[in-house]
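Trainee: okay, structure incoming, though there's no sequence with it:
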């Protein structure tokens, strides 16, 4: 892919204390059934700071179960080799990360919200991610889908801040080390 625009990505995600973002079946009931005021997490400000959201098919399918649709008003890019491209007019389906990045570059979408464990890992391996905001929810799941898969190289992070939110949620923000980005 030839690019004149650098596409970067940021992560804003919740995990259990034991590092899972969903149950093995993709369920996030442990998160959605909480009666916390999630506005205090800074999600709205974060979402307003990005040009689009990029997610994998599994994350998209979880979003379909939520009412209302959580991405209203956002440009949504889904990476999937199986999803029918015409199945949902609210999203654009891309067959590969290369297709996604080409579209982002063409459309001038320079800063993406990257969501979903597999896509986050793939974007970390491509050195696209510049910041991670991880909110830890005080629950142990014991098993499930981990936030990170196999990372090709060490990713050095610079801690920016940690905030304790209501009901025991802990949010940490990390920047990917500039040295790690130079090696891209």
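Mentor: Noted; the coordinates are in hand. None of these values were measured; they are calculated from a predicted model.

Trainee: can we go C-alpha only for contacts and neighbour counts from here?
Mentor: Noted.

Trainee: where do the strands sit along this structure?
Mentor: Along the chain, counting by DSSP state E, strands occupy 8-16, 20-22, 52-56, 76-79, 91-94, 111-115, 129-137, 145-146, 157-164, 170-176.

Trainee: please identify the buried residues of the last one?
Mentor: Okay, so that is strand 170-176. Within strand 170-176, the residues scored as buried using 16 or more other C-alpha atoms under 10 Å are 170, 171, 173, 174, 175, 176.

Trainee: structure B:
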């Protein structure tokens, strides 16, 4: 059985994007960027919803060719292109960069993939994650909390039908007061 993780940057008040989709508040320190790069290298399959897919695919296919790209950004772009990805959307018409498009039931497909042998998968994007969290498929939650209040936007977690018991497995503070908390789902 594969492990499924959900991890994103979030504000202290629990948003992953400010109103209008602005992500400028979550600019990572070099140390945090390196940490995210290591996290992504450990993932065998990335699962995207439309919104985050559009954001990631608008930059990372050529992120290593941008003027001033750091060595970590070059590595991240290459890893992003090389890592297999699924995009769950009924409106996206075409994907590229080692990616497959899935227009059907995301929860059923992710449950099927999770039941297979293989390396870890990461669900990326709060809207897609909401249905996967509700279905009880997530094994690990990684929340990187930035010291900012957004007051609204896209929430990290949508309403649940009941609580999910978690066990804290890691904490870490990064420059600028950004804090990582990692939890495993108690089963």
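Mentor: Looks like it arrived, so ask away. All values derive from a computational prediction rather than experimental measurement.

Trainee: re the thing from before, including distance to residue 182 of structure 1, could the strands of structure 1 go into JSON lines?
Mentor: As requested, the strands of structure 1 are exported to JSON lines (distance: least, C-alpha to C-alpha, whole Å):
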{"stretch": "strand 8-16", "distance to residue 182 of structure 1": "13"}
{"stretch": "strand 20-22", "distance to residue 182 of structure 1": "29"}
{"stretch": "strand 52-56", "distance to residue 182 of structure 1": "23"}
{"stretch": "strand 76-79", "distance to residue 182 of structure 1": "26"}
{"stretch": "strand 91-94", "distance to residue 182 of structure 1": "27"}
{"stretch": "strand 111-115", "distance to residue 182 of structure 1": "18"}
{"stretch": "strand 129-137", "distance to residue 182 of structure 1": "12"}
{"stretch": "strand 145-146", "distance to residue 182 of structure 1": "27"}
{"stretch": "strand 157-164", "distance to residue 182 of structure 1": "14"}
{"stretch": "strand 170-176", "distance to residue 182 of structure 1": "11"}
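
Trainee: out of those, which is closest to residue 123 of structure 1?
Mentor: Between residue 123 of structure 1 and those, the shortest gap by C-alpha to C-alpha is with strand 129-137, which sits at 6.1 Å.

Trainee: contacts made by the closest one with the rest, please.
Mentor: With C-alpha atoms under 8 Å, 6 or more residues apart in numbering as the contact definition, strand 129-137 of structure 1 has outside contacts at 8-17, 31, 41, 120, 123, 168-177, 181.
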